Structure formats: structure tokens, C-alpha cells
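Chemist: Okay, here's the prediction I keep looking at, along with the sequence it came from:
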Amino acid sequence: MYLPSSFRQDDLVELHQQIAESRLATLVSQGPDGLQASHLPLLLVADEGEFGTLYGHFARANPHWRALAQDPETLVVCNGPDAYVSPSWYPAKAEHGKVVPTWNYIAVHVYGQIELFDDAERLLTLVGRLSARHEAGRAQPWAIEDAPRDYLDSMLRAIVGFALPIRRLEGKWKLGQNRSAADQSGVREGLNASPDARDRELAARMNSPSGLYG
């Protein structure tokens, strides 16, 4: 990832928070037939290893996991909010006109070597934890115990689990830190006025008029 120093995010807590908030990650690897990518919900266990460990599972019918068995080197992309930035939001446009459009966004890249497993009890624990995470907050959350065990066993045979001990993290918070405080404020106001909730979400991450970003 191209990572200018002004956009670099090294705070492990912030990186972990963004990984946890990214509901669907993109897992990429190189296999015998070239690059492969799968889109997967993942579970972060922050206190495992130096940088944490990601857990997830593939459908057994997905050939991606077989490629990873041969070459376990893996990149996971966790995207945060993003938004188009109009030059019209910059006060600098009225001053000299030397402004162009850009795109602001938050992204985390996770690197490591994947470890596959298909132990039924370990898979059951993983699926249970993933389900509990995404069912949290519902009035009547579904629990894995709600399904018959023989049915669960048949479903577990159809997936392959994995652990990804995180070896390296890259975080990019491209939020206009290279612009003046006035231009940053103009972008924040423009995004906040947008009817698109995704734009307003990005504006919320630009957390102070002084240009300090979280």
C-alpha cells in the first residue's frame, strides 16, 4: 500500500478497532493459478501474538483454501469509510483555484501466513463466536445452540477454518492531513452535509477542527 507518512496510522488500538469494524474483509493470496481473493467475515482476537490473530473460514468448495495450503502467504484488506472529496469544498479554490478532486478513506492491510484447520470442535467454537458477534444487539439473537447438533455437524464438514497470526499491519488514514486547517474544515462540512451516510461516517472520523485525526 502506498503510504505517505502524513497518512500513516501506527496505533495498534486504532488499527484493531478498524479491523473489528470492517464487517467483510478481502483475503488475497497467490496460488498456482495466480492471484485469488475471497470476501469473508473475520474474528479478531487482539491478545493473541504480538499484533493479534484473525480467524475465519472458507466454504470447503472454495478452491482458495487449497491454494493457501501450498502457499500460506496472505494479505487481508479491511476497508473503513471512504468518500469523494470535491474541490469546491476547499476555501483554497476561491483563493487560487489550484485544487483538484481526491478520495479520502481509511484502510488496514494485514499480513501473515495462514494456518488451516478442520477440527469440528474448533470450527464450532469459531462459528459460534462469529455468530455471537454479529447477533449482538438483536432483540432475539440467534445462537448456535438453536440448531440441531447433527445439522451443525453436516454444516461444519462443509467449511475449512483458518487462523492468521498477524505478522505486520499497515494503516492508512487518508483524511486530508496534508491540507490546511481551513481546507480540512471545508471538507468536513461538505461531507456532513451529504445525504450519503457513508460520507457523514467519514466526516465523523475527522474528529477535530484543528486537523487532528483519529
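Modeler: Perfect, thanks for sending it.

Chemist: use CA for all of it now, contacts and neighbours both
Modeler: Noted.

Chemist: Mind giving me the packing neighbours of the strand ranked longest in the chain?
Modeler: Taking DSSP state E as the criterion, the chain has its longest strand at strand 159-174. Using 3 or more CA pairs under 8 Å, 6 or more residues apart in numbering; DSSP states H and E, the elements in contact with strand 159-174 are strand 8-9, strand 53-59, strand 102-113, strand 115-117.

Chemist: Please dump these into CSV; it should also carry mean neighbour count and distance to Glu135 for every row.
Modeler: Putting the helices and strands packed on strand 159-174 into CSV (neighbours: other CA atoms under 10 Å; distance: least, CA to CA, whole Å) gives the following:
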stretch, mean neighbour count, distance to Glu135
strand 8-9, 18, 30
strand 53-59, 19, 16
strand 102-113, 18, 24
strand 115-117, 17, 25
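
Chemist: next up, a second structure to put side by side with the first:
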Amino acid sequence: MTDRTLILGIGNLLWADEGFGVRCVERLAERAGFGPEVQIMDGGTQGLYLLPFLEDARNLLVFDAVDYGLPPGMMKVVENEAVPAFMGAKKMSLHQTGFQDVIATAQLKGICPDRLCLIGVQPEELEDYGGGLRPIVAAQIDPAVDRGLDKLAQWGVHPTGPGTGSPDLADVALRRDAYEGGRPSEDMAYRHGDERFVPGRRR
């Protein structure tokens, strides 16, 4: 195992607050730059395809929307052996990434990073296809990134300069400003299914 650090954002941008983790790594890459030993990555919903990246890391910092059973927008940080218990033990939706399985497999193979930290925020809305983050969740992006930078510093991982982005993030067309700013209004794109089959729904 190397001394590399993997900073991973988990989630599906298409389902509202489920995209929180991805938006956090986007923001972190804007705010802080690191050396080649640190990888900032949009893990999306790749599941077990992420295993090779865990194998190459000593430290794993994960941002995600997590159902802690707390009020929407509440942040909770868990570390090390407590992390797997929160990564999918209570399924949020049909679209949730099964990252708990990724960690369990890495542990079985003996390739799990030594140090784990999960920074999660309780989602407010998950069933809005094509929707962006709700304000109460979006407001936690920078506080979550702050907590992440503090944890990295505790691990001896420090920024080397201002943020320059990351090649392992989504295309710029899917970044938060472009994605949320380009969404049609509710009058143009009904939010609750195909309006042709919704009783009483008329344009």
C-alpha cells in the first residue's frame, strides 16, 4: 500500500440531494490543489469499479448524502471502523450507490485503506429526477469541505496551492452551475412523472 490519499465523492447527480458528495469534491478541487499523491475523484455510482482506486490508497475521505435519521441538512462525520455501518446500512433510495459493498470487498481482499473518514449530510429530497441540491443541503457543501480539509491536515495531507480542478471529475457540462442552471422550469418539465398519465394534470 502506498501513502496515497483518495478523496471520493459518491452519489447520483440525477436524483437531487443524492449528488451532494459529487458536488463536495467539485468544490474541494476548486478550493485546494494537492500533489500527485492525492486523487480527487467523482465516484458517482461506479460501485465495485472503484476497488482498484481503494487498493492504491492509505487514506480514504468520502463525501456522500447519508440517511442518518437526522433532520435534513444535518452533517455527521464518522471514521474508521464506523464507516461501513453508515455506507448503505439504511438504503435511501433505489438509486443509491452500494459503497458499503465496496468497502466490505476491500476489507476481504486486504486492500482497504488504513484510515477512513465519511463526511455525510442528511438529504431532504431524493425523488426529483433531474433535480439539483435543495438549499438546506447545498448550504453544507463548504462546511463539509472545511471538515474534509481539517481531516486531511490531521492525516498530514496539506494543499500545495490553490485549486486547479481534477481530471477525475465529471465534464464541465455536469458541474453544479451548468447542470442546475440549465434545468427547465417545472411548467416545461413536470417533476412527478409523465404528465400524460397523471390524473388531473393539464398544461
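Modeler: Arrived safely. What you see is a predicted model; the values in this text were computed from it and never measured.

Chemist: Provide the TM-score value for the superposition.
Modeler: Put the two chains on top of each other and the TM-score (TM-score structural alignment, normalised by the length of the second structure) is 0.23; 81 aligned residues with a CA RMSD of 5.8 Å.

Chemist: on that earlier part again, would you mind identifying the next helix or strand past the longest strand of the first structure?
Modeler: Downstream of strand 159-174 of the first structure, the first helix or strand assigned by DSSP states H and E is helix 181-192.

Chemist: Can you tell me which helices and strands the helix or strand just after that next one packs against?
Modeler: Downstream of helix 181-192 of the first structure, the next assigned helix or strand under DSSP H and E is helix 197-205. Packing contacts for helix 197-205 of the first structure, counted by 3+ CA pairs under 8 Å, 6+ apart, involve strand 73-85, helix 181-192.

Chemist: how about a markdown table for the ones you listed, with distance to Ser131 of the first structure added?
Modeler: Formatted as a markdown table, those follow (distance: least, CA to CA, whole Å):
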| stretch | distance to Ser131 of the first structure |
| --- | --- |
| strand 73-85 | 19 |
| helix 181-192 | 33 |
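
Chemist: what's the burial count for Gln70 of the first structure?
Modeler: 11 (other CA atoms under 10 Å).

Chemist: So for it, what's the nearest residue that isn't a sequence neighbour?
Modeler: Nearest residue to Gln70 of the first structure, sequence neighbours excluded (CA to CA, 6 or more residues apart in numbering): Gly31, at 7.7 Å.

Chemist: If I follow the layout properly, the one you found ends up in contact with Glu73?
Modeler: No - the pair Gly31 of the first structure / Glu73 is not scored as a contact, 9.6 Å apart, by CA atoms under 8 Å.

Chemist: If we go by neighbour counts, what in the lengthiest helix in the second structure is buried?
Modeler: The longest helix of the second structure (DSSP state H) is helix 141-154. For helix 141-154 of the second structure, burial by neighbour count (16 or more other CA atoms under 10 Å) applies to Ile141, Ala144, Val145, Gly148, Leu149, Lys151, Leu152.

Chemist: Tell me which residues are up against it.
Modeler: Under the criterion CA atoms under 8 Å, 6 or more residues apart in numbering, residues 20, 23-25, 27-28, 61, 63, 75, 117, 119-120, 158 lie in contact with helix 141-154 of the second structure.

Chemist: packing partners for the longest helix anywhere in the first structure?
Modeler: Ranked by residue count and defined by DSSP H, the top helix of the first structure is helix 120-135. With contacts taken as 3+ CA pairs under 8 Å, 6+ apart, helix 120-135 of the first structure sits against helix 149-156.

Chemist: And the helix it packs on, what does it pack against?
Modeler: Using 3+ CA pairs under 8 Å, 6+ apart as the test, helix 149-156 of the first structure ends up in contact with helix 120-135.

Chemist: quick check: angle from the helix it packs on to strand 53-59?
Modeler: Between the axes of helix 120-135 of the first structure and strand 53-59, defined by axes from the mean of the first three to the mean of the last three CA atoms, to 10 degrees, the angle is 100 degrees.

Chemist: which stretch among the helices and strands packed on strand 159-174 of the first structure comes nearest His16 of the first structure?
Modeler: Nearest to His16 of the first structure, of all those, is strand 102-113, at 9.0 Å by CA to CA.

Chemist: Please find the angle between the direction vectors of the closest one and strand 73-85.
Modeler: Using the same axes, to 10 degrees: strand 102-113 of the first structure against strand 73-85 is 170 degrees.

Chemist: how about the helices and strands packed on helix 197-205 of the first structure in a markdown table, adding distance to Leu126 of the first structure and mean neighbour count?
Modeler: A markdown table is the format used below for those (distance: least, CA to CA, whole Å; neighbours: other CA atoms under 10 Å):
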| stretch | distance to Leu126 of the first structure | mean neighbour count |
| --- | --- | --- |
| strand 73-85 | 18 | 20 |
| helix 181-192 | 38 | 20 |
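
Chemist: Figure out which of these is closest to Lys93 of the first structure.
Modeler: Taking CA to CA, helix 181-192 is the member of these nearest to Lys93 of the first structure, at 9.3 Å.
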